[in-house]
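Asker: With the sequence up front, the predicted model follows.
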Amino acid sequence: MTASHRCDAIAVVDDDPRLRQLVGGYLSQEGYEVFEAENGSALSSILQRRAIDLIVLDVLLPGEDGFSVCRRLRATGTRTPIIMLSAKAEDADRIAGLTMGADDYVCKPCNPRELRARIQAILRRSPPKEEPGGPSIANEVVRFGPFEFNMGTRTLRRDGRILGITTVQIAILKVLVRHTGQPMSREKLAQVARGRELGAFDRSLDVQVSRLRKLLEDGAFSYIQTVWGVGYMFEPSGKDGGIRYPSGPGHAASW
């Protein structure tokens, strides 16, 4: 590893396989774990399966272009840093990319070392990673139905009464809540919540999710839903109409 950085995984999205291999190969040599995608759909599949620390996103993609992909990701609450890569160098294009939620805009052709420097600069500004199951750095509190989940104090309450919840269940709930409405594969949930890969015959995650689902039942409804063929999802649309975010210092949920 020749670079000192905190990033584990980068997704390189470009319909040109030669460019993907060029950028991906260079970043791999710099110690990053690289995942290649040819379009927005392939990127979504990657994001569903595992945690990605930064996305290098080409603008001129077939079908859903890079601007639309960026806008869609931000609309669903994805906060993963995005660097847009494009041969379109006009000010209007740069402004459009940044306005839609990109963190940086780099024009092709670019020096790979410049791209690496921009990646490192963005990641230096990112908040430090939390330990799986540990308290959130920001004192995030999320309320849904009769429940209140405080990620800072790692407490779960129902109608004001503290419920017993394990560290693993806290880690799982944190990940699901932060990706509300987004199906999470078992593999990605295990990686983010437990900090390790899921074994081929490892059913411990499903056992913990099952217990968490029962804990979060509100009548016949549970806020943890199974998405068949994918994994699990936090569904906030309970009897009271959905998720609520308390206002005030130290109580802003982070998405």
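Answerer: Here it is on my side, so go on.
Asker: C-alpha from now on. contacts and neighbour counts both.
Answerer: Fine.
Asker: what's the spacing between residue 41 and residue 100?
Answerer: Separation of residue 41 from residue 100 (CA to CA, to the nearest Å): 18 Å.
Asker: Compare neighbour counts for these two and give me the winner.
Answerer: residue 100 (17 against 13; other CA atoms under 10 Å).
Asker: from what I can see the more buried one touches residue 67, true?
Answerer: Yes - counting by CA atoms under 8 Å, residue 100 does reach residue 67; the two are 7.0 Å apart.
Asker: what's near enough to touch residue 57?
Answerer: Residue 57 makes contact with 12, 13, 14, 66, 82, 83, 84, 85, according to CA atoms under 8 Å, 6 or more residues apart in numbering.
Asker: With adjacent residues omitted, what lies nearest to residue 156?
Answerer: residue 149 (4.6 Å; CA to CA, 6 or more residues apart in numbering).
Asker: secondary structure element for that neighbour?
Answerer: Element membership of residue 149, judged by DSSP states H and E, is strand 147-150.
Asker: Helix, strand, or coil at residue 177?
Answerer: Classification of residue 177 by DSSP: H, G, I helix; E, B strand; the rest coil places it in helix.
Asker: Determine the number of other residues adjacent to the closest residue in space to it that isn't next to it in sequence.
Answerer: Leaving out its chain neighbours, the residue that sits closest to residue 177 by CA to CA, 6+ apart is residue 234, at 5.9 Å. Burial of residue 234 is recorded as 23 neighbouring residues (other CA under 10 Å).
Asker: one step back: what's the local residue count around the residue nearest to residue 156?
Answerer: Neighbours around residue 149, by other CA under 10 Å: 21.
Asker: And for residue 113?
Answerer: By the criterion of other CA under 10 Å, residue 113 has 11 neighbours.
Asker: likewise residue 11?
Answerer: Neighbour tally, residue 11, other CA under 10 Å: 23.
Asker: looking at it, it is touching residue 43, isn't it?
Answerer: Yes - contact criterion CA under 8 Å: residue 11 and residue 43 qualify, at 7.5 Å.
Asker: if I look at the two, which residues touch both of them?
Answerer: residue 37.
Asker: Output the contacting helices and strands for whichever strand or helix holds residue 115.
Answerer: Using DSSP H and E, residue 115 sits within helix 112-125. Applying 3 or more CA pairs under 8 Å, 6 or more residues apart in numbering; DSSP states H and E, we find helix 112-125 packed against helix 17-29.
Asker: one step back: can you tell me which residues contact the residue nearest to residue 156?
Answerer: Counted by CA under 8 Å, 6+ apart, residue 149 has contacts 141, 142, 143, 155, 156, 157.
Asker: Next up, a structure to set beside the first:
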Amino acid sequence: MTGQNRGLVLVVEDEPAIAELVRTYLVREGFTVMTESSGEAALAAARRHRPVAVVLDIMLPDMEGTEVCRRLRSEEDWTPVLFLTARDEEVDRLLGLELGADDYITKPFSPRELVARVRVVLRRASGTVAESVRCVGPLKVDVPRRRASVGDERIELTATEFDLLAHLMTRPGRVCTRSDLLAAVWGHRSDAGARTVDVHIAQLRAKLGPAAGTIRTTRGVGYSAEE
């Protein structure tokens, strides 16, 4: 076990055996862990304790995990969220990402893989991209502070959305293929595909409003940030 305290992770899972398994492995990696078994309890815990990440089961007794995530995001709580789901259909995965989740893992899962995923979303959230402030047209990204803005208006993005935007903005005019973006933003995730990139690009454009045109599509190739 590492002696470093990596922060509090909120684990929301109504199956005690799974919750304990996840807790055990996260504690071994130096995290403090709080567990809850319902959506309402999870929301109260997130508001009170401000965890560094939330591991969130989709199927909860009082509400779905997607609703918990939706409510957090509606309150402008951008804590990284990793979904646990027994559903294996792409539509459910993409739904979770569209709600602002940062990652997902399907059951049954390897506890070591889950811990690795948690560390990845935390690394993305803390900012590991080269430090810089970049502007393309009215769009600006402050990489060290992990802020994006259009003109004077700040745009709230998930950790994954920000990393995707920052990768494009730090390479203005260069077309990044979907494979490039998957490798840079999602790492060596074997279950993330081109459709995941497309969904996140659509989310970015929706949030960027009048600056949406800054993100250009090169059909059959990928995306770029251009004035």
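Answerer: Cool, got the structure. Not measured: the values here are computed from a predicted model.
Asker: Could you tell me the TM-score of the two chains?
Answerer: Once superposed, chain against chain, the TM-score is 0.56 (TM-score structural alignment, normalised by the length of structure 2); 142 aligned residues with a CA RMSD of 2.8 Å.
Asker: and for the helix holding residue 115 of structure 1, what span of structure 2 is it aligned with?
Answerer: With TM-score structural alignment applied, helix 112-125 of structure 1 matches the range 111-124 in structure 2.
Asker: What distance do you get for residue 154 of structure 2 to residue 104 of structure 2?
Answerer: Distance, residue 154 of structure 2 to residue 104 of structure 2, by CA to CA: 27 Å.
Asker: Have a look at the two and say which one is more surrounded.
Answerer: Legend: neighbour count by other CA under 10 Å for residue 154 of structure 2 and residue 104, higher for residue 104 (23 against 14).
Asker: sec struct for that one, please.
Answerer: strand.
Asker: Counting neighbours, what do you get for the closest residue to it other than its chain neighbours?
Answerer: Nearest residue to residue 104 of structure 2, sequence neighbours excluded (CA to CA, 6+ apart): residue 83, at 4.3 Å. Residue 83 of structure 2 sits with 23 neighbouring residues when counted by other CA under 10 Å.
Asker: so residue 83 of structure 2 makes contact with residue 105?
Answerer: Yes - counting by CA under 8 Å, residue 105 is a contact partner of residue 83 of structure 2 at 6.2 Å.
Asker: coming back round to it: could you export the contacts of residue 149 of structure 1 as JSON lines, including neighbour count and distance to residue 31 of structure 1?
Answerer: Converted to JSON lines, the contacts of residue 149 of structure 1 look like this (neighbours: other CA atoms under 10 Å; distance: CA to CA, whole Å):
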{"residue": "141", "neighbour count": "24", "distance to residue 31 of structure 1": "36"}
{"residue": "142", "neighbour count": "21", "distance to residue 31 of structure 1": "36"}
{"residue": "143", "neighbour count": "19", "distance to residue 31 of structure 1": "40"}
{"residue": "155", "neighbour count": "17", "distance to residue 31 of structure 1": "37"}
{"residue": "156", "neighbour count": "23", "distance to residue 31 of structure 1": "39"}
{"residue": "157", "neighbour count": "16", "distance to residue 31 of structure 1": "42"}
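Asker: Show me the contact partners of the helix holding residue 115 of structure 1.
Answerer: 5, 6, 7, 23, 26, 27, 54, 81, 83, 103, 104, 106.
Asker: quick one: contacts for the fourth one?
Answerer: I take that to be residue 23 of structure 1. Going by CA under 8 Å, 6+ apart, residue 23 of structure 1 touches 12, 112.
Asker: Would you mind measuring from it to residue 16 of structure 1?
Answerer: From residue 23 of structure 1 across to residue 16 of structure 1, the span is 11 Å (CA to CA).
Asker: Could you do the last one as well?
Answerer: Taken as CA to CA, the spacing of residue 106 of structure 1 relative to residue 16 of structure 1 amounts to 17 Å.
Asker: Give the residue from the two that has the larger number of neighbours.
Answerer: Legend: neighbour count by other CA under 10 Å for residue 106 of structure 1 and residue 16, higher for residue 106 (21 against 13).
Asker: so which helix or strand takes in the nearest residue to that one once chain neighbours are set aside?
Answerer: Residue nearest to residue 106 of structure 1 in three dimensions, not counting chain neighbours: residue 85, with 5.0 Å by CA to CA, 6+ apart. For residue 85 of structure 1, the host element (DSSP H and E) is strand 82-86.
Asker: That strand vs structure 2 - mean distance after superposition?
Answerer: With mean CA distance after the TM-score superposition for structure 1, strand 82-86 of structure 1 departs from structure 2 by a mean of 0.4 Å once superposed.
Asker: how far off helix 112-125 does that strand point, in degrees?
Answerer: Orientation of strand 82-86 of structure 1 against helix 112-125 (axes from the mean of the first three to the mean of the last three CA atoms, to 10 degrees) gives an angle of 160 degrees.
Asker: Quick check: the most centrally placed residue in structure 2 vs residue 36 of structure 2, distance?
Answerer: Centroid-nearest residue in structure 2: residue 102, 1.7 Å away (criterion: CA atoms, centre = their mean). Here the criterion is CA to CA. By it, residue 102 of structure 2 lies 20 Å from residue 36 of structure 2.
Asker: ok, back up a step: tell me roughly how far the following helix or strand past the strand holding residue 85 of structure 1 lies from structure 2 on average.
Answerer: Sequence-wise, the next helix or strand downstream of strand 82-86 of structure 1 (DSSP H and E) is helix 91-99. On superposition with structure 2, the mean distance recorded for helix 91-99 of structure 1 (mean CA distance after the TM-score superposition for structure 1) is 0.9 Å.
Asker: ok, which stretches of structure 2 are strands?
Answerer: Using DSSP state E, the strands of structure 2 run over residues 8-12, 32-36, 53-57, 81-85, 103-106, 133-136, 139-142, 147-150, 153-155, 176-177, 215-218, 222-225.
Asker: so what's residue 26 of structure 1 closest to, chain neighbours aside?
Answerer: Nearest to residue 26 of structure 1 is residue 112, by CA to CA, 6+ apart, at 7.3 Å.
Asker: do you know how far that neighbour is from residue 141 of structure 1?
Answerer: Using CA to CA, we find residue 112 of structure 1 at a distance of 41 Å from residue 141 of structure 1.
Asker: Over to residue 49 of structure 1?
Answerer: For residue 49 of structure 1 relative to residue 141 of structure 1 (CA to CA), the value is 26 Å.
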